[in-house]
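>>> I would like the atomic coordinates for the input below:
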Amino acid sequence: MNWDRIEGNWKQMKGEALKQWGKLTNDDVDVAAGGREKLVGRIQERYGIAREEAERQVDEFTSRM
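Alright, predicted model coming up:
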């Protein structure tokens, strides 16, 4: 699934994102609101990981959807 479709279906994908990244809060996911870069930033902050790793995780998430 491409990111445009994820953005368009963010309300449905939100639950999947919360399952994937348990440290994210509802507010984190709401702020991201389907924006890839915002989601990457929130994951990076909450997990204390490098941007590249957060991007890799988001890419995996996208490919599974």
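
>>> CA atoms for contacts and neighbours, from now on please.
Noted.

>>> contacting residues around residue 41?
The neighbours of residue 41, taking CA atoms under 8 Å, 6 or more residues apart in numbering as the test, are 51, 54.

>>> I have a second one here; can you model it like the first so I can compare?
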Amino acid sequence: MRITRSWREQKVMLKLRFSNLSDSDFEFEEGDKESMMNNLANKLNKTREELMRLFIELQSY
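All right, here's what the predicted structure looks like:
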């Protein structure tokens, strides 16, 4: 995946698209990004693959 948007931009775009997300949903400890991604997928009722497709989609806006 080619990343063209910053993490901050991606967070804002996801929060605009999914009003149930908050800043705390994007927090993670050093080396524990996988846990955050799993929590996001659960909160959005998406599979990890669907979540990854969302991030890829954000790169095309």
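
>>> any idea how far residue 27 of the second structure is from the counterpart of residue 49 of the first structure in the second structure?
Correspondence of residue 49 of the first structure to the second structure, assessed by TM-score structural alignment: residue 46. For residue 46 of the second structure, the distance to residue 27 of the second structure equals 19 Å [CA to CA, to the nearest Å].

>>> now stretch 6-20 of the first structure: buried residues?
The neighbour-count check on stretch 6-20 of the first structure (16 or more other CA atoms under 10 Å) flags 6-7, 10, 13-14, 17 as buried.

>>> ok, back up a step: quickly note the distance from the match of residue 49 of the first structure to residue 40 of the second structure.
Relative to residue 40 of the second structure, and taking CA to CA, residue 46 of the second structure is found at 8 Å.

>>> the two: which is more packed in?
residue 40 (18 against 14; other CA atoms under 10 Å).

>>> excluding its backbone neighbours, what's nearest the more buried one?
Spatial nearest neighbour of residue 40 of the second structure, chain neighbours left out: residue 25 (6.7 Å); criterion: CA to CA, 6 or more residues apart in numbering.
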